[in-house]
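Engineer: When you get a sec, could you give me coordinates for this:
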Amino acid sequence: MPSDGEDAQDEVLRVAEMFGEVARLLAGHESIQVTLNKIVELAVEHLDGCEFAGISLVRGREITSPASSNDIPRTLDKIQEEVGEGPCLDAIKEHEVFQTGDLAAEERWPRFATRAHQETGVRSILSIRLFVDEDTMGALNLYATKPDAFNETDVAMASVFAAHAAVAMSATRREEDLERKVESRDLIGRAKGILMARSGLTDEQAFDMLRRASQRQNIKLVAVAHQIVDAEPVAPPAEPPTGPTPDSGSVTANGG
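Structural biologist: Okay, here's the model as predicted:
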């Protein structure tokens, strides 16, 4: 029979392997959606008290659920969005960890707690803010139908899960921003080329014309470039040749 020391060592190895898998996902070529789904899957698999898990994002008053172990986290996000209160919203707004051990008796979010317990049967919730530096993006939410399902170890491990999820989301956001910048630069280059060909301008003069139009219309430079590129007529496809080709004509003549 293994000793307590051996059990503790096995648990350390298990946790190390688990987070090693998450780290490999983040360093690999998986998409952000696959990574977030995997984090939710691992949370349910490895956190003893967790039955359901989800990642929530908040933009204005809208809550979206980009990763969810089943329909229950999505239902709970929808309830929080409708009533305007709940642990996920507080975790994001107040930059803290929010936990409840018995949703049926919860008084901090009375409108959310009543509906959430009645519609899903969930009793325990652990919500942890997802962040990189001070940039709030959302929350990792863990759920269970048992009361007092999450202990201090679960909170610590969930915090590591949340850190991995935040890093993945932040990296993807940077990549998307870079892609948008490259696309904007290419679009502005096309617009300058159109102005140069149409009006005989230099590169500098064409850019200055775009800049002045942006200031005059009070819109971004890339929006002006869009207008110019979209307004440029598309050349019709070349008509296929009609009648005999020179080769076929010469063959006919020789044959005649």
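Engineer: Could you use CA atoms for every contact and neighbour count after this?
Structural biologist: OK.
Engineer: tell me the contacts of His226?
Structural biologist: Applying CA atoms under 8 Å, 6 or more residues apart in numbering, we find His226 in contact with Leu187, Ile188, Ala191.
Engineer: So the residue nearest to the spatial centre of the chain versus Glu6, what's the distance?
Structural biologist: Per CA atoms, centre = their mean, the C-alpha nearest to the average position across the chain is that of Met169, at 5.9 Å. To Glu6, Met169 is 37 Å away according to CA to CA, to the nearest Å.
Engineer: Contacts only, for Gly255.
Structural biologist: Counting by CA under 8 Å, 6+ apart, Gly255 has no contacts.
Engineer: could you redo the last one with a cut-off of 10 Å?
Structural biologist: Residues near Gly255 by CA atoms under 10 Å, 6 or more residues apart in numbering: Gly249.
Engineer: before we go on, could you also do this sequence so I can check it against the first one:
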Amino acid sequence: MVDRSGHELATRMAELARAPAGRRTTEEVLAEVSATAVELIPGADTAGVLLIRRNGFESLGGTTDIPERLDELQVSYDEGPCIQAAVADVVVRTDDFRTETRWPKYSPAVVEIGVLSGISFKLFTAEKTAGALNLFGYQPHVWDGDALTVGSVLAAHATAAILANEHGHQLETALLSRDRIGQAKGIIMERYDVDDVRAFDMLRQLSQESNVKLADIAQRVIDSRGH
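Structural biologist: Purely as a prediction, here's the structure:
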């Protein structure tokens, strides 16, 4: 069974990696990861990814609506395995929520929904984002060593997708800022008959005096064109 599981995992990981990353959104990749977890891990009836950011949370890639419902419960109660895995522990496992005492509000609510077991894997994401890949079972005592191994590998794949997306946003923001600053410098050079170095110094001084980001000062200069 272990060999078969390892072969299946290798095959699925190759399939996940085959399509160029730029053609798929992060949510599409996470949906594939969740679906693969349900496909490869016995006892995993549904799966999804919880991301926690400073401005709130996102529930992504759910194979059913249950992971999102459970994420909402955890955020509401401020307790639960997915949050614990996202912000603290690497793996959080529950074999039977009917006897689980770590989350006194969350556990009974989960049982009422029909979920009896769960396992969450921490996603090692960027500084401002915490996350977890979460698997849920409708039966108790379903997790074995293979579940831990396969889940950890899939969590690593999910982490890579999230980091790639965030890096792409950062690069896009950096390029946009550079473009704004370049435009603003050109406007200042033309308007005040100064060279490139002096134009940049003027932008930087305005930024320091007003305690406003350089890119935002540049945008103000661009917006002032024609006034």
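Engineer: mind checking the SS state of the counterpart of Met157 of structure 1 in structure 2?
Structural biologist: Here Met157 of structure 1 is matched to Val150 in structure 2, going by TM-score structural alignment. Three-state call for Val150 of structure 2 (DSSP: H, G, I helix; E, B strand; the rest coil): helix.
Engineer: Test my guess that Val150 of structure 2 contacts Ser34.
Structural biologist: No: using CA atoms under 10 Å, Val150 of structure 2 is not in contact with Ser34; the gap is 11.6 Å.
Engineer: Quick check: closest non-adjacent residue to the equivalent of Glu96 of structure 1 over in structure 2.
Structural biologist: Alignment note: Glu96 of structure 1 maps to Val90 in structure 2; criterion TM-score structural alignment. Computed as CA to CA, 6 or more residues apart in numbering, the closest residue to Val90 of structure 2 that is not its neighbour in sequence is Lys122, at 4.8 Å.
Engineer: Alignment lookup: Gln74 of structure 2 to structure 1.
Structural biologist: By TM-score structural alignment, Gln74 of structure 2 lines up with Gln80.
Engineer: what's the residue nearest to the centre of structure 1 in contact with, if anything?
Structural biologist: Contact analysis of Met169 of structure 1 by CA under 10 Å, 6+ apart lists Leu26, Ile32, Gln33, Thr35, Leu36, Leu130, Phe131, Val132, Met137, Gly138, Ala163, Glu175.
Engineer: Contact partners for the fifth one?
Structural biologist: In other words, Leu36 of structure 1. Contacts of Leu36 of structure 1 by CA under 10 Å, 6+ apart are 22, 25-26, 30, 42, 54-55, 66-68, 161, 164-166, 168-169.
Engineer: Check the gap between the match of Met157 of structure 1 and Ser177 of structure 2 for me.
Structural biologist: Distance from Val150 of structure 2 to Ser177 of structure 2, counting by CA to CA: 41 Å.
Engineer: and what of Thr159 of structure 2?
Structural biologist: 27 Å.
Engineer: And Asp3 of structure 2, by the same measure?
Structural biologist: Distance, Asp3 of structure 2 to Ser177 of structure 2, by CA to CA: 51 Å.
Engineer: So between the two, which is more surrounded?
Structural biologist: Ser177 (18 against 8; other CA atoms under 10 Å).
Engineer: for the stretch 1-150 of structure 1, what spans make up the helices?
Structural biologist: 4-27, 32-46, 71-83, 87-94, 110-120 (DSSP state H, counting those that start in this stretch).
Engineer: Any idea which of these gets closest to Ser248 of structure 1?
Structural biologist: Nearest of the helices of the stretch 1-150 of structure 1 to Ser248 of structure 1, taken as CA to CA: helix 32-46 at 58.3 Å.
Engineer: how about Ile188 of structure 1, what's its partner in structure 2?
Structural biologist: Superposed on structure 2 with TM-score structural alignment, Ile188 of structure 1 falls opposite Ile181.
Engineer: Would you mind measuring from the residue lying farthest from the centre of structure 2 to His227 of structure 2?
Structural biologist: Distance from the centre of structure 2 peaks at Asp193, with 47.2 Å (CA atoms, centre = their mean). Taking CA to CA as the criterion, Asp193 of structure 2 is separated from His227 of structure 2 by 17 Å.
Engineer: same check, this time on Ala47 of structure 2
Structural biologist: For Ala47 of structure 2 relative to His227 of structure 2 (CA to CA), the value is 55 Å.
Engineer: Settle it for me: which of those two has more neighbours?
Structural biologist: Between Ala47 of structure 2 and His227, counted using other CA under 10 Å, the more crowded position is Ala47 (29 against 4).
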